[in-house]
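Chemist: Give me a 3D structure for the following:
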Amino acid sequence: MKYISLNEQTQIPIIGSGTNTFGKVGRQYQAPLNHDTSEIISAISLGYRHFDTAVSYRNESVLGLAIEESVVPREDLFITSKIPTREPYLESNAMIHEVIQGSLEALQTDYIDLYLIHKPTNNMDEMLNLWHILEEYYKKGTFKAIGVSNFHEAQLQYLIEHATTPPMVNQIESHPGHWQDDLIAFCQQRGIVVEAWGPLTNISDEAKDVLQDIGAKHEKSWAQIALKYQIQRDVVVIPKSHNPENQAANLLLFDFELTPEEIERISAL
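Modeler: Below you'll find the predicted structure:
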């Protein structure tokens, strides 16, 4: 596994697992929880150590249960969660603290490796107030790293200019057909690590054909090529699969390298 440093104490595995449909009836996002931990336990057994959840997913407790069930020590796992920015979560500072404590309790942990603002609002003063609270937990060590999700350049710049601690991560949608090269360059130039959510979603058949053609030369699938392109440019990927075979395949990215010509073809998708 390759790691990227977020700060002097914290490194993030460059491959993680999304979880937004884990532990839910029918594996549907809006479905009730059934607290099935099998997908997470499978992922851990295959070598995943990085898991991404959120308050909005309603399943932090499922990940917490899997952590308790796992034979892997908590300190060997990297856990991300996110605070929502819709009502009622931001109605007061007291509510923000309550939400954060709820994340810690649901995850059955006394610290979280990475905590993110899930989505920006149009009120950047509101975002800055929320960020200052996250900074408090970071300074106490309750959060090992803090960041944001779905922020564009101007929103990031506002936090950089007004915060004591700049964002360490920006988790964004990035996949073939929507690489977000400019935003990724903006972040990386400022020391902000980029994570790609949905790295294997909304991909056209034409893009899959190109990726598969490249994959045939490396004996890899189109999905592995799409993920490899991201990690080869130091973008963290968090694909999600309920299938153990696909979970395993998503980790098999370190035994080959894309050539400059292949990278050029992929970047043009």
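
Chemist: all contacts plus neighbour counts: C-alpha atoms, from now on.
Modeler: Will do.

Chemist: gap between residue 79 and residue 260?
Modeler: Distance, residue 79 to residue 260, using C-alpha to C-alpha, to the nearest Å: 33 Å.

Chemist: So between the two, which is more surrounded?
Modeler: Set residue 79 next to residue 260 and count neighbours by other C-alpha atoms under 10 Å: residue 79 wins out with 26 against 9.

Chemist: so which helix or strand takes in the more buried one?
Modeler: strand 78-83 (DSSP states H and E).

Chemist: cool, residue 209 as well?
Modeler: Secondary structure from DSSP H and E places residue 209 in helix 205-218.

Chemist: which secondary structure elements does whichever helix or strand comes after that helix contact?
Modeler: Per DSSP H and E, the first helix or strand lying C-terminal to helix 205-218 is helix 222-232. Using 3 or more C-alpha pairs under 8 Å, 6 or more residues apart in numbering; DSSP states H and E, the elements in contact with helix 222-232 are helix 205-218, strand 236-237, helix 260-267.

Chemist: ok, 10 Å please
Modeler: strand 193-197, helix 205-218, strand 236-237, helix 244-249, helix 260-267 (3 or more C-alpha pairs under 10 Å, 6 or more residues apart in numbering; DSSP states H and E).

Chemist: could you list every residue that touches residue 106?
Modeler: 55, 58, 59, 60, 61, 62, 63, 64, 65, 100 (C-alpha atoms under 10 Å, 6 or more residues apart in numbering).

Chemist: How much space separates it from residue 42?
Modeler: From residue 106 to residue 42 the distance is 20 Å (C-alpha to C-alpha).

Chemist: Please give the structure of this sequence too, so both can be compared:
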Amino acid sequence: MTSIPNVTLNNDVAMPQLGFGVFQVPDDETTAAVSSALKAGYRSIDTAAVYGNERGVGRALAASGIPREELFVTTKLWNDDQGYDATLAAFDTSLEKLGLDHVDLYLIHWPTPARDRYLDTWRAFEKLLADGRTRAIGVSNFQVPHLQRLLEHTGITPAVNQVELHPALQQSELRAFHAEHRIATEAWSPLAQGAVLGAQAIVDIAGKYGVSPAQVVLRWHLQTGNVVIPKSVTPERIRQNLDVFGFELSDDAIAAITGLDTGTRTGPDPDSLN
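Modeler: As a prediction, the model looks like this:
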């Protein structure tokens, strides 16, 4: 089994730096995909209430026989369930679907600023943390102003901010804010849904190192310090995405990939999604 390094979160919880995502995987396909990932060596699984596949994740975890303490399970609160009481109820539902007595990381999926509920939502997250029902709490898709407001008006700094991040959208200002406040940066859509894999710089680096373009980009994330959660339902691709610890990109290769930043999103703008 590949040994995956951990990132130590700001509350001293260890989180695998490379995990497995199940965005857009139908529930009836999720169990097989997660089972393949666990067999390959992944121990961190990332899902969300809105994905509709928490039960599929739970089935795979239960069937794996892997001790619970060796697993790191993340799920996320959907926008419609923001608010103190609604958050607590939604968390109960997610936990029941996963078949677990706690999760390792619980995230606010989007800030949804027009609803203006994320402060009350965060207070519910703080209660879940205090009650031991989640080992760490964080956010997803929060911009710097959202994070600043959270830090000013609540008591606990998010452990993680999971955001769209890939060579075409490197989020340097946001990552600098994270570093200043010890918030781990986690990348969703780490390959830009494949859009960056044909970039000549990445193709050339892949040829030099004898690896795939996807492996180059995942290695870039790891060396940049990001937590990364690639998704696939193909067993061979699942294994290949994990096989990124046997080589190290040079400073020149890192610089070439850094030069691909165009600020281009593949997903929604967090300031406008509600």
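
Chemist: Work out the TM-score between the chains.
Modeler: Here the TM-score for the pair of chains, by TM-score structural alignment, normalised by the length of structure 1, is 0.90; 257 aligned residues with a C-alpha RMSD of 1.7 Å.

Chemist: residues in structure 2 matched by the next helix or strand after the strand holding residue 79 of structure 1, start to end?
Modeler: Downstream of strand 78-83 of structure 1, the first helix or strand assigned by DSSP H and E is helix 93-106. The alignment of helix 93-106 of structure 1 onto structure 2 (TM-score structural alignment) spans residues 84-97.

Chemist: Quick one: average offset of the matching stretch versus structure 1, please.
Modeler: Following the fit onto structure 1, the mean deviation recorded for stretch 84-97 of structure 2 is 1.3 Å by mean C-alpha distance after the TM-score superposition for structure 1.

Chemist: Let me see the ranges of the helices in the stretch 1-150 of structure 2.
Modeler: Assigned helices in the stretch 1-150 of structure 2, in chain order: 27-40, 54-64, 84-98, 118-130, 144-153 (criterion: DSSP state H, counting those that start in this stretch).

Chemist: what's the counterpart of residue 59 of structure 2 in structure 1?
Modeler: In structure 1, residue 59 of structure 2 lands on residue 65 (TM-score structural alignment).

Chemist: before we move on, what about residue 179 of structure 2?
Modeler: Checking TM-score structural alignment: residue 179 of structure 2 goes with residue 188.

Chemist: which one is that match nearest to, not counting chain neighbours?
Modeler: With C-alpha to C-alpha, 6 or more residues apart in numbering as the criterion, residue 188 of structure 1 has its nearest non-adjacent residue at 7.3 Å, and that residue is residue 194.

Chemist: sorry, back to before: could you export the helices and strands packed on helix 222-232 of structure 1 as CSV, including distance to residue 134 of structure 1?
Modeler: Compiled in CSV, these are given as follows (distance: least, C-alpha to C-alpha, whole Å):
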stretch, distance to residue 134 of structure 1
strand 193-197, 17
helix 205-218, 39
strand 236-237, 22
helix 244-249, 32
helix 260-267, 35
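
Chemist: Check these for me and report the most buried one.
Modeler: strand 236-237 (a mean of 26; mean count of other C-alpha atoms under 10 Å).

Chemist: Would you check the span in structure 2 matched by it?
Modeler: Counting by TM-score structural alignment, strand 236-237 of structure 1 falls onto residues 227-228 of structure 2.

Chemist: That stretch vs structure 1, average distance?
Modeler: Looks like 0.6 Å for stretch 227-228 of structure 2 (mean C-alpha distance after the TM-score superposition for structure 1).

Chemist: returning to what we had before: show me which pair in the contacts of residue 106 of structure 1 is furthest apart.
Modeler: Pairwise distances across the contacts of residue 106 of structure 1 (C-alpha to C-alpha) peak at 17.8 Å, for the pair 65 and 100.

Chemist: quick one, the helix holding residue 209 of structure 1 and helix 260-267 angle?
Modeler: 160 degrees (axes from the mean of the first three to the mean of the last three C-alpha atoms, to 10 degrees).

Chemist: Run the angle between helix 205-218 of structure 1 and helix 222-232 for me.
Modeler: Taking the same axes, to 10 degrees, one finds helix 205-218 of structure 1 and helix 222-232 inclined to each other by 80 degrees.

Chemist: quick one: what's aligned to residue 238 of structure 2 in structure 1?
Modeler: Correspondence of residue 238 of structure 2 to structure 1, assessed by TM-score structural alignment: residue 247.

Chemist: which other helices and strands contact the strand holding residue 79 of structure 1?
Modeler: Looks like strand 78-83 of structure 1 contacts strand 11-13, strand 50-52, helix 60-69, helix 93-106, strand 114-117, strand 146-149 (3+ C-alpha pairs under 10 Å, 6+ apart).

Chemist: Tell me which residues are up against the second one.
Modeler: It stands for strand 50-52 of structure 1. Residues contacting strand 50-52 of structure 1 (C-alpha under 10 Å, 6+ apart): 12-20, 40, 43-44, 60, 63, 76-82, 113-115, 197, 238-240.

Chemist: at 8 Å what do you get?
Modeler: Strand 50-52 of structure 1 has contacts (C-alpha atoms under 8 Å, 6 or more residues apart in numbering) with 12-13, 15-19, 77-81, 238.

Chemist: and the gap between the aligned partner of residue 49 of structure 2 in structure 1 and residue 83 of structure 1?
Modeler: Matched by TM-score structural alignment, residue 49 of structure 2 corresponds to residue 55 in structure 1. Per C-alpha to C-alpha, residue 55 of structure 1 is found 6 Å from residue 83 of structure 1.
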